[in-house]
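Novice: Quick check, what structure comes out for this input:
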Amino acid sequence: MPTHHGPRRARIAFSDAAAKQLENITSESELHALDRALVVISVDPGAGEPLPGDSSGPALRQYTDEVEAVRVLYFVTALRTVVVVAYIEV
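Specialist: Model (predicted):
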C-alpha cells in the first residue's frame, strides 16, 4: 500500500549572522517559537511577505508570527528547495 506524504519541505540553512543569533537563543520557549516559524517557511517558502529592494541580490522575504513574537528574514533559492535564513528576531 503506498504511503501518502505531505508536501515536500524546503531545507533550512542559516547565514553566518543568523547562525550566531541562533546560538544566543537559550530560552526553550523562544526555540520552540522559532522552530514553529521555520516549519511554516519550509512547508511554504512563499509564506512571508517580500521586502522592498533592488534586484542585485536575492529577494528577501519577511515572515512574522505575531502570536509567537518571531520575525525571520530569509530568501529562497531558485528551485525553492532551500530557504536561507538571514536574520532572526525572537
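Novice: rest of the way, CA atoms for contacts and neighbours
Specialist: Fine.
Novice: Looks like residue 61 contacts residue 71 (just checking).
Specialist: No. Contact criterion CA atoms under 8 Å: residue 61 and residue 71 do not qualify, at 10.5 Å.
Novice: So for the two, which sits in the more crowded spot?
Specialist: Each of residue 61 and residue 71 has its neighbours counted (other CA atoms under 10 Å); residue 61 has more, 21 against 18.
Novice: before we go on, could you also do this sequence so I can check it against the first one:
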Amino acid sequence: MRVVMVEPALTQLTKLTAHETHRLDRAIVAISVKPILGTQVPGTLLRDYADEIDGVRVIYYVTALQTITIVEA
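Specialist: Alright, predicted model coming up:
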C-alpha cells in the first residue's frame, strides 16, 4: 500500500511535534493495513478515520490503484 499526502496535509505535518507525528504514524499504519477503517463521507470518495485513544483524525481516500491519499491529518 502506498500512502501519499496532498499539500495541505504536508503543511500540517510540518507543524506537529514528535509525539503528535508518532500518533499520526500509528493511525496511518492502521489505515494502510485496513483502508476501510474510516467512515465514508456522504456524497464523496473521502473517508474519515478518527482514533479516539490517540486523538488523531485523518481524512483520506483510496484510489483505484490502492494508493491511500491523505487529504487532512
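Novice: and the residue mapped onto residue 35 of the first structure from the second structure, which of the three is it?
Specialist: Matched by TM-score structural alignment, residue 35 of the first structure corresponds to residue 25 in the second structure. Secondary structure assignment for residue 25 of the second structure (DSSP: H, G, I helix; E, B strand; the rest coil): helix.
Novice: Contact partners for the aligned residue in the first structure for residue 8 of the second structure?
Specialist: If you follow residue 8 of the second structure across to the first structure using TM-score structural alignment, you land on residue 17. Residue 17 of the first structure sits next to 86-87 when contact means CA atoms under 8 Å, 6 or more residues apart in numbering.
Novice: Sticking with residue 17 of the first structure, tell me its helix or strand.
Specialist: For residue 17 of the first structure, the host element (DSSP states H and E) is helix 16-23.
Novice: Measure the mean distance from that helix to the second structure post-superposition.
Specialist: Helix 16-23 of the first structure differs from its equivalent in the second structure by a mean of 0.7 Å after superposition (mean CA distance after the TM-score superposition for the first structure).
Novice: May I see the buried residues of that helix?
Specialist: Residues of helix 16-23 of the first structure classed as buried: 18, 21-22 (neighbour count, 16 or more other CA atoms under 10 Å).
Novice: for the first structure, what spans make up the strands?
Specialist: Assigned by DSSP state E, the first structure shows strands spanning 11-14, 49-50, 61-65, 70-76, 82-89.
Novice: can I get the ones you listed in a markdown table with distance to residue 28 of the first structure?
Specialist: As requested, those are exported to a markdown table (distance: least, CA to CA, whole Å):
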| stretch | distance to residue 28 of the first structure |
| --- | --- |
| strand 11-14 | 19 |
| strand 49-50 | 27 |
| strand 61-65 | 17 |
| strand 70-76 | 14 |
| strand 82-89 | 15 |
